[in-house]
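Undergrad: no sequence on this one, just coordinates:
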């Protein structure tokens, strides 16, 4: 790990083609130990990690921060053909990105859907040094159908959600990020449960970082307690507002640089 600095590192952007020909874009910032950082549903790398300074904080802590835009998100391809959305494809895209970059020794983190993608990668053989699962509780990993139903209802009733409702807030976020509802709806078909037994098998250090008012994806305390080497870190905010606060990035820094352990 390189020495921390206060310099503002440069962000680069590139892309490659996944096995099925879909373009996967990613951004990078910083130099040092590779960190694959995965954003949440309907978001993108810029919104989740760059805009509010989290990526810069991690880069200044000595990381080469690699931030993909998931398929159907951001600058990546947004095909409408269901054939491009098999189960576990998001995890498979990340394995392909690591292989494309020649990265074998790395750390791993994700927020919300990104945290769920981290869980699928760990279950499917990923071996990072440390991991962070953020904005995600136990039920959000083991019973994904509940959350997927919420978003299907959001997409099915665009323009008709009650003011102030969770669905209306989700629709507003969709508009903010310029999301493609048809492509994003296909993403819901890719999501796969990770069982309690599978989570209990993980042997690496895993930090569970979550907003103290975030109950969107079940109990974060139960997830942390299930992990063999788990640490729970609560930061200010709920599922949406925690992302805009500097404490989130600082929690990632502490978890990944070993300050929690």
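TA: It's in. Remember, it's a predicted structure, so these values are computed and weren't measured experimentally.
Undergrad: okay, CA-based contacts and neighbour counts for the rest of this
TA: Will do.
Undergrad: quick one, strands of the stretch 1-150 of the chain?
TA: Ranges of strands in the stretch 1-150 of the chain, per DSSP state E, counting those that start in this stretch, are 11-17, 23-29, 33-38, 63-68, 107-111, 131-134.
Undergrad: tell me who's in contact with the residue nearest to residue 111 when sequence neighbours are not counted.
TA: In space, and not counting its chain neighbours, residue 111 is closest to residue 134: 4.6 Å by C-alpha to C-alpha, 6 or more residues apart in numbering. Residue 134 is in contact with 109-112, 115, 208-210, counting by C-alpha atoms under 8 Å, 6 or more residues apart in numbering.
Undergrad: what do you get if the cut-off is 6 Å, keeping everything else the same?
TA: By C-alpha atoms under 6 Å, 6 or more residues apart in numbering, residue 134 lies in contact with 110-111, 115, 208-210.
Undergrad: any chance of those residues in TSV with distance to residue 256 as columns?
TA: TSV is the format used below for these (distance: C-alpha to C-alpha, whole Å):
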residue	distance to residue 256
110	12
111	14
115	15
208	11
209	11
210	15
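Undergrad: of the strands of the stretch 1-150 of the chain, which is nearest residue 143?
TA: Residue 143 lies closest, by C-alpha to C-alpha, to one member of the strands of the stretch 1-150 of the chain: strand 131-134, at 16.0 Å.
Undergrad: need the strands of the stretch 1-150 of the chain in a markdown table with distance to residue 163, can you?
TA: Below are those laid out as a markdown table (distance: least, C-alpha to C-alpha, whole Å):
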| stretch | distance to residue 163 |
| --- | --- |
| strand 11-17 | 37 |
| strand 23-29 | 34 |
| strand 33-38 | 30 |
| strand 63-68 | 32 |
| strand 107-111 | 26 |
| strand 131-134 | 28 |
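Undergrad: included below, for side-by-side comparison, is a second structure:
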């Protein structure tokens, strides 16, 4: 793995990681991976085996650490964040790497970022999104209704005493701490979460949506599939944090992206 940092459209320092396969497949573009909230390239894609599966299939892989996450620049300012800014980071990285085409994969927050990117950049050849559902159509982003409108999550990330936290907000706080995430940055992103319509009908890339049957943030995935012009649904048993560790998660991604 090689790691580099580039300066994005607004001066933010964004880290990205690249891997080269031992035997490269011909005629296919790189795969770019965008992790979810409070995660990183390492926890979302390397640990669960997705990067290794893609490399075995002969793909060059690029993993982006979203602003405020992993090795990218941190901030406590909500104006620094938002999935739309993260999508502009994608486009800036496409330019930096001189990509004429790219296959894009995003999970949870990263799925919203990737949908935004695919809706306005024709360089996205194929698209995989996971951990989201009908709320993308209804709310323009992740299912904040499952997180008490998002305010509970912001408070959970800002509190100095998390011992009394319960529910999904407590789960995300524990997940963030386990990953060594920057809590002020996460709170700022949670306060800036995307909540306006995405031009889903502008997405021309063939798309697959992966949703866990017990994922409270991916409820009604059929609604999202119906709103996308060229999408199919693949469901896996599991919850929001567990689905990415299922073997079928990586194999679904690789088999879909291997189609010419």
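TA: Okay, I see it. Predicted model only: the values in this text are computed from it and were never measured.
Undergrad: can you pull the TM-score for these?
TA: Here the TM-score for the pair of chains, by TM-score structural alignment, normalised by the length of structure 2, is 0.86; 248 aligned residues with a C-alpha RMSD of 2.3 Å.
Undergrad: hmm, back to that, of all the strands of the stretch 1-150 of structure 1, which one is nearest residue 173 of structure 1?
TA: strand 107-111 (15.5 Å).
Undergrad: which part of structure 2 lines up with the closest one?
TA: Counting by TM-score structural alignment, strand 107-111 of structure 1 lines up with residues 103-107 of structure 2.
Undergrad: average offset between that stretch and structure 1?
TA: Stretch 103-107 of structure 2: mean distance to aligned residues in structure 1 after superposition is 0.6 Å, counting by mean C-alpha distance after the TM-score superposition for structure 1.
Undergrad: I'd guess residue 233 of structure 1 is in a strand, am I close?
TA: Yes - assigned with DSSP: H, G, I helix; E, B strand; the rest coil, residue 233 of structure 1 falls within a strand.
Undergrad: what about residue 153 of structure 1, how many neighbours?
TA: Neighbour count of residue 153 of structure 1, defined by other C-alpha atoms under 10 Å: 12.
Undergrad: buried ones in stretch 95-114 of structure 2?
TA: Across stretch 95-114 of structure 2, burial judged by 16 or more other C-alpha atoms under 10 Å covers 101-114.
Undergrad: same check on stretch 191-204 of structure 1?
TA: Counting neighbours by 16+ other C-alpha under 10 Å, the buried set in stretch 191-204 of structure 1 is 191-194, 199, 202, 204.
Undergrad: equivalent analysis for stretch 38-51 of structure 1, please.
TA: Across stretch 38-51 of structure 1, burial judged by 16+ other C-alpha under 10 Å covers 38-50.
Undergrad: what range in structure 2 does that stretch sit on?
TA: When structure 2 is aligned by TM-score structural alignment, the counterpart of stretch 38-51 of structure 1 is residues 34-47.
Undergrad: you'd agree residue 12 of structure 1 is up against residue 28?
TA: Yes - at 5.2 Å, residue 12 of structure 1 counts as touching residue 28 under the criterion of C-alpha atoms under 6 Å.
Undergrad: among the two, which residue is more densely surrounded?
TA: Higher neighbour count among residue 12 of structure 1 and residue 28: residue 28, with 24 against 11, using other C-alpha under 10 Å.
Undergrad: now which residue in structure 2 aligns to that one?
TA: In structure 2, residue 28 of structure 1 lines up with residue 18, judged by TM-score structural alignment.
Undergrad: thought its match was touching residue 4?
TA: No - using C-alpha under 6 Å, residue 18 of structure 2 makes no contact with residue 4, being 8.5 Å away.
Undergrad: how about the helices in structure 1?
TA: Taking DSSP state H as the test, the helices found in structure 1 are 45, 54-60, 89-101, 113-123, 138-142, 144-156, 166-177, 181-187, 196-200, 220-226, 246-256.
Undergrad: nearest to residue 78 of structure 1, of these?
TA: helix 181-187 (5.6 Å).
Undergrad: mean per-residue distance, that closest one versus structure 2.
TA: Here the mean offset of helix 181-187 of structure 1 against structure 2 after fitting is 1.6 Å, by mean C-alpha distance after the TM-score superposition for structure 1.
Undergrad: ok, now which ones touch the spatially most central residue of structure 2?
TA: Centroid check for structure 2 by C-alpha atoms, centre = their mean gives residue 110 as the closest residue, at 1.6 Å. By C-alpha under 6 Å, 6+ apart, residue 110 of structure 2 lies in contact with 34-36.
Undergrad: with residue 230 of structure 1 instead?
TA: By C-alpha under 6 Å, 6+ apart, the residues touching residue 230 of structure 1 are 205-207, 224.
Undergrad: many thanks, we can stop here.
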